[in-house]
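Engineer: Would you be able to build a 3D model of this:
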Amino acid sequence: MATGATEMAYKNYCVVFIIFALVIVQAVGYDTELYETKPCDSNACFDELHGSLGDCSCNVDTIDYFNNVKIYPRLQSLVRKDYFRFYKVNLKKECPFWADDSKCAMRFCHIKTCSKESVPGYENGYENEHIDESPATKYSKEAQSNCNSDTDHDHDLGYLNMTISAASQHEIAKWKAYDDALENFCGYDDKDVDAEYVDLLLNPERYTGYKGPSANRIWRSIYQENCFRPKPNPYESFPFVLTSDLGNMCLEKRVFYRAVSGLHSSINIHLCSKYLLYEKGAGFTSDGEWGPNLEEFQRRFDPSQTFGEGPNWLKNLYFVYLLEMRALAKAGPYFETEEYYTGNPTEDEETREAIHNMLSVIYTFPDHFNESSMFNGGSQAAKLKVEFREHFRNISRIMDCVGCDKCKLWGKLQTQGLGTALKILFSSRWNSPESDPNQGKLPVRHRSHERLQRTEIVALFNAFSRLSESIRQLEQFRVMLSSQKEGAQKQSLFRTIQDMK
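Structural biologist: Next up, the predicted model:
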């Protein structure tokens, strides 16, 4: 009897074990099926990079031609102008989210800052050109004109009390800060005590060797904690939203994710196209040799290395390119009236002409992104817009957690550039019911009182230039992949002929 009971218990144990094993196999099989991709192919990164982008009427091929032939050469010339070369930024801000002292020790991570005196036009009011006057400032004693000098003025009859208490001035300043927060998608640190000027041409964006847990935590935090998600992602090592799940998100949330993903793709392409191939010396300026690294590009974007998502990430690059180009078009007349002052009249005039020329080309693009289809729907849409802005503001703060100064510089600049574009597209101050008859359907008129800070303008144009260069670099990688495939075919044919002899 005891033996029979033992056998029965053993059988039950086996059944439970088999069921458990089947569940595990099924789960693993599901995971494998979900991420199953074709073996690595030399052109796999570009096989799907054609046709419609989704969420807009434009397609990849139209952008390729428009950017590479018309926009890219103009932008490259423009951002080398003194006005766009110098960017003021605070790289000493502490990370607000976690304690992290994992600073990059490689010399390629460091940057050279500029003295204020070396910035063209600084001594003649370079910084003060776009400083918004606080509402409280106009009531200060210094701001009042001396009416007593007017012989026709009777002080007793015409007296108007223009004083305002210090406490009230403080409250008014808080009102302005609140109003600005409702419109801005990024924080600004160019007025900080620790903010310094950086010459972007002397500190180009490229591979620095910054990687590992510290770098991975930046993007994981962005995707898992600050991007809208249709559902929790069970794959800890893969924090991205699967393209198959994007259809379960509303347009606004898809736009947010695709913009962030496109920015990430662009940064990755910059690192792959200017990769440290080898070092020549040990100086601070690093006599290294930078160039395109095809293997690194494939590692980051090939479908077999990215669970099939790589080509979609590249499409998101085109998507955020459209987003920023639309912002430039919408605020075009504003940019065409800016002075771009540096103290050099000849260069300032050349800069204005270059801006006018590039914008005239941008106006001709046939399929601009249509932001008017977003955030429509009453209180729910207004609430979503606040979430949208707060999520992006968090991302701009995360850039202060980057442990490599050069990576932080370009991360903050490109994030502020995208934030400025979002501000233009989705801030009510930039909306107008009228359209410009000379520029078709683009509602480009802005309210006369709206101004952008100099750092916003510098960040937006440089960020758009970075996206433009990324799209241009894709063509280089496409050619390299085709050459690699052609070389492999020739070697295979050669071996076949040798075997036949």
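Engineer: going forward, measure contacts and count neighbours with C-alpha atoms only.
Structural biologist: Noted.
Engineer: show me the contacts for residue 339.
Structural biologist: Taking CA atoms under 8 Å, 6 or more residues apart in numbering as the definition of contact, the neighbours of residue 339 are 348, 352.
Engineer: On the three-state scheme, it is what?
Structural biologist: When the structure is split into helix, strand and coil by DSSP: H, G, I helix; E, B strand; the rest coil, residue 339 lands in coil.
Engineer: secondary structure element for residue 32?
Structural biologist: Here residue 32 is covered by helix 2-35, with elements defined by DSSP states H and E.
Engineer: can you pull the contacts of the residue lying closest to residue 67 once chain neighbours are set aside?
Structural biologist: Spatial nearest neighbour of residue 67, excluding adjacent residues (CA to CA, 6 or more residues apart in numbering): residue 468 at 6.5 Å. Applying CA under 8 Å, 6+ apart, we find residue 468 in contact with 67, 68, 71, 72, 321.
Engineer: Nearest to residue 358 among those residues?
Structural biologist: residue 71 (7.0 Å; CA to CA).
Engineer: Let's compare: structure for the following, please.
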Amino acid sequence: MLAAFAALVLAASPFSPFDVLPSGPLADTQCNLETVEAANEHQLHTLLAELSTAPFFRLINVNMDGKCQYWGGPEEEEHVCVSKAEDTAEPLCTLGTDNSASDPFGAAATGGGGSPFSSSMSPPREQSSVPTDPVDVTITPEEHAYVGTIAEDCNDETLPSFWLDMCSAIPTNASDYVNLQLNEESYTGYNGSHVWAAIYNENCLVRTGSDQNICLEERVLYRLLSGMHAATNTHVARFYHPPSKRKNRTDWEPDLAYFARQFDGHPERLKNLHFAFVVLLRAVRRASPFLSTLKEVGGMMDATALVRRFLDTAILKSCSAVFEAFDEGLLFREEQASWWSLKKQFKGVFHNVSRVIDCVSCQKCRLHAKVTMLGYGTALKLLLLPPELFPTSVSRDEVAALFNTLHKFSSAITHVKELTELRYARYYAADG
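Structural biologist: Have a look, this model is predicted:
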């Protein structure tokens, strides 16, 4: 009842004891925040939540064993996970495991199929871990030359294939799949401030001349990273206190003080959350012909139907204001000197930030950061590559990461409103 009353007050009252939800035009897009909120609340969040439960999307392969290239040893040990579930000795950073997810898209699960993408995925892994035959690694001079051209295509910014390797710094070659529903994003006690500082420090594109204003490309990259930060903090605030029999908590409960510390006085953080959501939606819209042809995986029901439902023309039309709000055609239009490539800098910064994630010692935090960066990388590929390259350049795990990242941001937008209304409810309950 209090929450419902607070929602009415939030919508009608000009007075605020603290910052309210940001509103108005969303910079670098062609929509406003209210339009994004309405589309998410009325249609998109429900569809994305349903998508996230399908095995195709909740099971993801991300290599969690990358070595930190920026620091190591004692410095990182100062930031280890310190929080434990109150009724157990298990650290909240620990990944939940599901033995059934060891190879859900391999031969056993798919009847020998494996990949829902005909030529964009590697063959399914063998069920036996013991090699029965040595691998012949011989390649001809012609084949060696072909491999070299692939690398060159990703290094030449004048070629359409330049963006093919956006996700290369987040490999998906782990031996096991992770069930994201067993590892939902929540408070772990991990202090990642040093990692976020490194991420923001990596976001710097060198400019020439006296223009002090950052370019659109750098602004977009910064706002994506800030949006990721805001989404993470929102999930932590919403799922802060774990279930506890001792404290009579049957579910995760929020921490409004943490939420206030992250966002009071910083409306731009929530605006960047909405901006990132719009960029992701635009990527899905641009790739909708490709995504709608997603092949069903044997034994993994509903993936194709759910994606097609999300991409239904009626939904794309009714929510066109957000699906079409970001214009990727405005990126990389400036002429650069031959020694200074904005495209190379942009991709290099994105790869560096992706590698910083390997410095996160909390396994659950690392998982969610990697999935988000993989989702971002996939979105950027879909925005910047020619559509004819999609079928051979986008993997199953990249598509799964893209939709999981969309769901993460959609949920965060919903939680922001929920937590703000709860703050109002408690404020007015205490006041009167």
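Engineer: And the residue nearest to residue 67 of the first structure, what's its match in the second structure?
Structural biologist: Matched to the second structure by TM-score structural alignment, residue 468 of the first structure sits across from residue 410.
Engineer: How about whichever helix or strand its match is part of, which residues are buried there?
Structural biologist: Element membership for residue 410 of the second structure (DSSP H and E) is helix 396-431. By 16 or more other CA atoms under 10 Å, the buried positions in helix 396-431 of the second structure come out as 396-417, 419-425.
Engineer: Would you map the strands across the stretch 101-250 of the first structure?
Structural biologist: Along the stretch 101-250 of the first structure, counting by DSSP state E, counting those that start in this stretch, strands occupy 113-114, 196-199.
Engineer: roughly how far is the first one from the heart of the chain?
Structural biologist: Going back to what we said before, that points to strand 113-114 of the first structure. On the basis of CA atoms, centre = their mean, to the nearest Å, strand 113-114 of the first structure sits 23 Å off its chain's mean C-alpha point.
Engineer: That strand: average distance to aligned residues in the second structure?
Structural biologist: After superposition onto the second structure, strand 113-114 of the first structure sits on average 4.1 Å from its aligned residues (mean CA distance after the TM-score superposition for the first structure).
Engineer: can you tell me which residue in the second structure aligns to residue 209 of the first structure?
Structural biologist: With TM-score structural alignment as the criterion, the equivalent of residue 209 of the first structure in the second structure is residue 189.
Engineer: For the helix holding residue 410 of the second structure, what is the distance to the chain centroid?
Structural biologist: Per CA atoms, centre = their mean, the centroid offset for helix 396-431 of the second structure relative to its chain is 14 Å.
Engineer: how big's the offset between that helix and the first structure?
Structural biologist: On superposition with the first structure, the mean distance recorded for helix 396-431 of the second structure (mean CA distance after the TM-score superposition for the first structure) is 1.0 Å.
Engineer: Highest neighbour count among the contacts of residue 468 of the first structure?
Structural biologist: Going through these with other CA atoms under 10 Å as the criterion, the one with the most neighbours is residue 321, at 27 neighbours.
Engineer: Quick one: map that residue onto the second structure.
Structural biologist: Per TM-score structural alignment, the equivalent position to residue 321 of the first structure in the second structure is residue 277.
Engineer: how about its match, what does it touch?
Structural biologist: Remark: with contacts taken as CA under 8 Å, 6+ apart, residue 277 of the second structure is in contact with 406, 409, 410.
Engineer: switch the cut-off to 6 Å
Structural biologist: Taking CA atoms under 6 Å, 6 or more residues apart in numbering, we find residue 277 of the second structure in contact with residue 409.
Engineer: what helix or strand is the spatially most central residue of the second structure on?
Structural biologist: Compute the mean C-alpha point of the second structure, and by CA atoms, centre = their mean the closest residue is residue 372, 2.3 Å away. Residue 372 of the second structure is part of helix 363-384, with elements assigned from DSSP H and E.
Engineer: Which residue range of the first structure does that helix align onto?
Structural biologist: Aligned by TM-score structural alignment, helix 363-384 of the second structure falls on residues 405-426 of the first structure.
Engineer: So what touches the matching stretch?
Structural biologist: The set of residues external to stretch 405-426 of the first structure that reach it, using CA under 6 Å, 6+ apart, is 109-111, 184-186, 324, 327, 399, 402, 430, 459-460, 463.
Engineer: ok so, going back, any idea how far residue 60 of the second structure is from the residue nearest to the centre of the second structure?
Structural biologist: From residue 372 of the second structure across to residue 60 of the second structure, the span is 12 Å (CA to CA, to the nearest Å).
Engineer: How about residue 322 of the second structure?
Structural biologist: Distance, residue 322 of the second structure to residue 60 of the second structure, using CA to CA: 27 Å.
Engineer: Comparing the two, which residue is more hemmed in?
Structural biologist: Between residue 322 of the second structure and residue 60, counting by other CA under 10 Å, residue 322 is the more crowded of the two (28 against 25).
Engineer: ok, the more buried one - contacts?
Structural biologist: If you count contacts by CA under 6 Å, 6+ apart, residue 322 of the second structure has none.
Engineer: thinking again about what came up before, so how far does the match of helix 363-384 of the second structure sit from its counterpart in the second structure?
Structural biologist: With the second structure overlaid, stretch 405-426 of the first structure shows a mean distance of 0.7 Å (mean CA distance after the TM-score superposition for the first structure).
Engineer: What sits closest to residue 185 of the first structure if chain neighbours are left out?
Structural biologist: Counting by CA to CA, 6+ apart, the residue nearest residue 185 of the first structure is residue 419, at 5.0 Å.
Engineer: ugh, wrong one, residue 199 of the first structure
Structural biologist: If the residues on either side of it in the chain are set aside, residue 199 of the first structure comes closest to residue 86, at 4.8 Å by CA to CA, 6+ apart.
Engineer: same check, this time on residue 306 of the second structure
Structural biologist: According to CA to CA, 6+ apart, the nearest residue to residue 306 of the second structure is residue 51 (6.1 Å).
Engineer: And the residue mapped onto the one you found from the first structure, how far from residue 323 of the first structure?
Structural biologist: Counting by TM-score structural alignment, residue 51 of the second structure lines up with residue 78 in the first structure. From residue 78 of the first structure over to residue 323 of the first structure the distance is 20 Å, taken as CA to CA.
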